[in-house]
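Student: here are the coordinates; sequence isn't available:
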């Protein structure tokens, strides 16, 4: 099995929203904000090759919303998921599986695209793929609470159900050797974090975990650094504590969905709590 990060950012999000109650005087040292209080972030997905299966993890924002909507995030940026897949040597027809960690617009927006130049008909971006979500996340997204309604955009995922490509990880086996799934409920209901069992450069087994929005960047590793977007921030802190302790004990390699500089990092225990140890590209750290 091989894993390749695919960066289809950058885009911008409000710094205060990304760091919650952490003061700007602290977070801006790592993530400088512009005059609109917006910070640069990545849209990072994964391309996973496993035998005769080719899986995409998350799909970025896509391009279906209007200019006003995307203007809030300094999009479009000229990069596309399909372009990145083709650059890697594949076509959209080669993708067999798409795992959506959750259905927020910046993770599921690229799952569906317009089929025609007139932008009237929607279709799955990857026509031969099974699209995987958790049924709890699906129910959450299709009956959104007021806090998340603006990010659960039905055009990003409802066509997947209509055309029969939707699958649920809690009802069917993903059946990918070396891939396990963790579920988190602090950011949103049943967010899925895939874990991959690889062989490192030394020939030793290595666990790689895609952190999704549990830990979106290197700057979010400290437990209190919780996004304002999280629906259950105290639960996020508990989930991060358990996750990071396991990451240290089992020497996990963490991959970040939104870090604008670093694809991945390892963590270690310090007198201040668990902090980043090594950081860099996934290839370097493997």
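Tutor: Looks like it came in fine. The model shown is predicted, which means the values in this text are computed figures rather than measured ones.
Student: from here on, just use CA atoms for contacts and neighbour counts.
Tutor: Fine.
Student: return the distance of residue 80 relative to residue 89.
Tutor: Residue 80 sits at a distance of 15 Å from residue 89 (criterion: C-alpha to C-alpha, to the nearest Å).
Student: out of those two, which sits in the more crowded spot?
Tutor: With neighbours defined as other C-alpha atoms under 10 Å, residue 80 and residue 89 compare such that residue 80 has more, 20 against 9.
Student: spatially nearest residue to that one, not counting backbone neighbours?
Tutor: Among residues not flanking residue 80 along the chain, residue 8 sits closest, at 5.9 Å (C-alpha to C-alpha, 6 or more residues apart in numbering).
Student: spit out the contact partners of the one you found.
Tutor: Shown in contact with residue 8 (C-alpha atoms under 8 Å, 6 or more residues apart in numbering): 42, 43, 44, 45, 60, 79, 80, 81, 84.
Student: filter these down to just the ones in helices.
Tutor: Mapping the contacts of residue 8 onto helices (DSSP state H) picks out 81, 84.
Student: filter the contacts of residue 8 to the buried ones?
Tutor: Buried by 16 or more other C-alpha atoms under 10 Å: 42, 43, 44, 45, 60, 80, 81, 84, out of the contacts of residue 8.
Student: kindly reformat the residues you listed as CSV containing distance to residue 222.
Tutor: Listed next are those as CSV, based on distance: C-alpha to C-alpha, whole Å:
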residue, distance to residue 222
42, 19
43, 21
44, 21
45, 23
60, 25
80, 31
81, 30
84, 32
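Student: related to what we said a few turns ago, closest to residue 126 among the contacts of residue 8?
Tutor: Nearest to residue 126 out of the contacts of residue 8 is residue 81 (C-alpha to C-alpha; 10.6 Å).
Student: wait, that closest one touches residue 111, no?
Tutor: No: Residue 81 lies out of contact with residue 111 (C-alpha atoms under 8 Å); the separation is 9.4 Å.
Student: and here's the other structure:
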């Protein structure tokens, strides 16, 4: 079985995977009691649940766009074991479908945590973990100002997720575009500043002739997070996340949009519909597989 491109009407979205890893399941659901979330996810002996780095490859006009870049492959053995990392990088996935990293023209980063920005760079020499270089030498990169500022000056709480080796080549590339709020990236592709999960977290809206797709970033890490109050402990401002989720998900439901999940191994894309008298959303996976 292979992933099938989603046709939005003149816009093609191919689901790719930029690696897989595991995080503590309790942290993934924050204040939600275990008796509730354990009905939806399985855990290993270390209380970790499986996560994927779901990355859409978007072809629109003559442009080739990716949203986020996965974990990358710069990890040492200790880190790989800690996060149970497996699978190839986004660059591997691109090459497997006939796309070179040099073909990518635009990279939108929902935020700069390691599992979204780690694939921006690689070590210049596989034997030297001291010189990172960009994986996408021709692309233009889009990041919110609040996110860039937070990543350059990480706090004690965020220094393990904002990693310098992912950022330094970007800063000196001359191809970094710092945004300050909502903006158009390409005709048919725009970003919305949401905050919540991180200071400058942004969502992406892609509009085709027939259908719309939203990439909410880590506002929707798993399909189970379609419940507005199910918010990971990792979010820097849960109250902002809550309001952003309610607003964005309601908009997606009204537009009958496809909605991307950042980390759901089983459902990279879903549809949302209002439920519970308009207080919540029901979620259904969008079939993506073909023989």
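Tutor: Everything's here; your move. Note that this is a predicted model, so its numbers are computed, not measured.
Student: how close are the two chains, by TM-score?
Tutor: TM-score for the superposed chains, counting by TM-score structural alignment, normalised by the length of structure 1: 0.91, backed by 278 aligned residues with a C-alpha RMSD of 1.9 Å.
Student: quick revisit: what do we get in structure 2 for the residue nearest to residue 80 of structure 1?
Tutor: Using TM-score structural alignment, the equivalent of residue 8 of structure 1 in structure 2 is residue 18.
Student: and the residue nearest the centre of structure 1, how close does it get to residue 184 of structure 1?
Tutor: Per C-alpha atoms, centre = their mean, the C-alpha nearest to the average position across structure 1 is that of residue 212, at 3.8 Å. The spacing between residue 212 of structure 1 and residue 184 of structure 1, counted by C-alpha to C-alpha, is 10 Å.
Student: mutual contacts of the two, please.
Tutor: When contacts are counted by C-alpha under 8 Å, 6+ apart, residue 212 of structure 1 and residue 184 have 192, 193 as shared neighbours.
Student: Three-state assignment for residue 18 of structure 2, please.
Tutor: Secondary structure assignment for residue 18 of structure 2 (DSSP: H, G, I helix; E, B strand; the rest coil): strand.
Student: tell me how far it lies from residue 197 of structure 2.
Tutor: The value you get for residue 18 of structure 2 to residue 197 of structure 2, if C-alpha to C-alpha is used, is 20 Å.
Student: what does residue 158 of structure 2 give?
Tutor: Taken as C-alpha to C-alpha, the span from residue 158 of structure 2 to residue 197 of structure 2 is 12 Å.
Student: now for the longest helix along structure 1, which elements pack on it?
Tutor: Ranked by residue count under DSSP H, the longest helix found in structure 1 is helix 233-249. Contact partners of helix 233-249 of structure 1 among helices and strands, from 3 or more C-alpha pairs under 8 Å, 6 or more residues apart in numbering; DSSP states H and E: strand 264-270.
Student: just how off-centre is the strand it packs on within its chain?
Tutor: For strand 264-270 of structure 1, the separation from the chain centroid amounts to 20 Å (computed by C-alpha atoms, centre = their mean, to the nearest Å).
Student: for stretch 56-72 of structure 1, same thing?
Tutor: Computed by C-alpha atoms, centre = their mean, the chain-centroid distance of stretch 56-72 of structure 1 equals 14 Å.
Student: stretch 130-148 of structure 1 too?
Tutor: Put simply, stretch 130-148 of structure 1 sits 15 Å off its chain's centre (C-alpha atoms, centre = their mean).
Student: read off where that stretch ends up in structure 2.
Tutor: Using TM-score structural alignment, the residues of structure 2 aligned to stretch 130-148 of structure 1 are 140-158.
Student: now do the buried residues in the matching stretch.
Tutor: Buried positions in stretch 140-158 of structure 2, judged by neighbour count with 16+ other C-alpha under 10 Å: 140-148, 150-151, 154, 158.
Student: now stretch 199-219 of structure 2
Tutor: The neighbour-count check on stretch 199-219 of structure 2 (16+ other C-alpha under 10 Å) flags 199-208, 211-219 as buried.
Student: so which of these are in strands?
Tutor: By the criterion of DSSP state E, membership of the buried residues of stretch 199-219 of structure 2 in strands covers 202, 203, 204, 205, 206, 207, 212, 213, 214, 215.
Student: the last one matches what in structure 1?
Tutor: In structure 1, the residue paired with residue 215 of structure 2 according to TM-score structural alignment is residue 210.
Student: so who does the nearest residue to that match once chain neighbours are set aside touch?
Tutor: Once flanking residues are discounted, residue 210 of structure 1 sits nearest to residue 255: 4.8 Å by C-alpha to C-alpha, 6+ apart. Contact analysis of residue 255 of structure 1 by C-alpha under 8 Å, 6+ apart lists 208, 209, 210, 211, 263, 264, 265, 282.
Student: in TSV: those, plus distance to residue 97 of structure 1.
Tutor: Output for the contacts of residue 255 of structure 1, formatted as TSV (distance: C-alpha to C-alpha, whole Å):
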residue	distance to residue 97 of structure 1
208	19
209	18
210	16
211	19
263	22
264	23
265	26
282	22
